[in-house]
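Q: got a predicted structure here, sequence first:
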Amino acid sequence: MRKTVVILASVALTGCAGMMDIKGTGYVVEADPGYVALSIDNLKRQLKDPESARISGVYTVKTEYTGDTVNVCGLINAKNSYGGYTGSRLFAATPTVVYIERQVIGGSDYEAITNNNYVITHCKLRDGERHVFLPQYKN
């Protein structure tokens, strides 16, 4: 039993270390303000308390993984079901898809790892690329 726990823990930690090594392929692009607003609205709809959302550091990016799709990326801090703020987390959003770092909706650790990988691969900029933050999302 102990051997199984040690092996599972080692595998889990190895997977987390691999996430940090993901090379950024993103490049900043301009996006239609309406597209950005729809993406942010979709992001807020995923929250327990949408009105509490504090969104900052928003930028729009394309990567080799997204093709023509533009991801709206940034930081979100919102209240959880206990009424406390969760702390800033990275997010990637489009009008139809939302991924939030460390968010587990269905109670699955696999889902949390999947969300982390998605956010990193779809928002991490390539070397030398600079963020261009959208001024309307400063708070």
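A: It's in.

Q: rest of the way, CA atoms for contacts and neighbours
A: OK.

Q: mind checking the SS state of the residue nearest to the spatial centre of the chain?
A: Nearest residue to the geometric centre of the chain (C-alpha atoms, centre = their mean): F91, 2.5 Å. Assigned state for F91: strand (three-state reduction, DSSP: H, G, I helix; E, B strand; the rest coil).

Q: ok, it - contacts?
A: V72, C73, G74, L75, I76, V98, Y99, I100, E101, V119 (C-alpha atoms under 8 Å, 6 or more residues apart in numbering).

Q: mind doing that once more with 7 Å?
A: Listed by C-alpha atoms under 7 Å, 6 or more residues apart in numbering, the contact partners of F91 are C73, G74, L75, I76, Y99, I100, E101, V119.

Q: below is structure B, check it against A:
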Amino acid sequence: MKALAGITIISAALLAGCESGDIKTAKETVASELRDPESAQFRNIIKTKENEWGVVTVCGEVNGKNSYGGYVGFQRFVNSPPSNRVYMEKSWLTFDDLWDDNCSNS
């Protein structure tokens, strides 16, 4: 039983390191936009197919801590790793259009 638990832990660790370069870059860029980058929690990360210009977009949700040390809740983001431009749901008035154009049909 201990051997099975050990194999499971090792497998999980190896799979965690198999993140694509675009997703890893996007997570680093998005985290850098937060007040406490080390607190970033991600979920529902998707990588779109390359568009006609070869650009990939990474979409997902991020949660981070505020200045009081409490998590503020998940918000959606859109990032294109080549440009490193981050669009956060709570910061862009036209975010829903951006999300629909880049992330909804992925």
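A: Thanks, I have the structure now. Quantities reported herein were computed from a predicted structural model and do not represent experimental measurements.

Q: now the TM-score, please.
A: The pair, once superposed, lands on a TM-score of 0.67 when counted by TM-score structural alignment, normalised by the length of the second structure; 86 aligned residues with a C-alpha RMSD of 2.3 Å.

Q: coming back round to it: which position in the second structure pairs with the residue nearest to the centre of the first structure?
A: Counting by TM-score structural alignment, F91 of the first structure lines up with F77 in the second structure.

Q: against L4 of the second structure, how distant is the residue nearest to its match when sequence neighbours are not counted?
A: Closest residue to F77 of the second structure apart from its sequence neighbours, by C-alpha to C-alpha, 6 or more residues apart in numbering: M88 at 4.6 Å. As judged by C-alpha to C-alpha, to the nearest Å, M88 of the second structure and L4 of the second structure stand 41 Å apart.

Q: which one of the two has more residues nearby?
A: M88 (20 against 9; other C-alpha atoms under 10 Å).

Q: where exactly do the helices run in the second structure?
A: Remark: helices assigned in the second structure by DSSP state H are 2-16, 21-32, 95-102.

Q: most packed of those?
A: Mean neighbour count (mean count of other C-alpha atoms under 10 Å) peaks for helix 21-32 among the helices of the second structure, with a mean of 18.

Q: quick one: that one aligns where in the first structure?
A: Going by TM-score structural alignment: helix 21-32 of the second structure matches residues 34-45.

Q: in strands, which of the contacts of F91 of the first structure fall?
A: When the contacts of F91 of the first structure are checked against strands (DSSP state E), the matches are C73, G74, L75, I76, Y99, I100.
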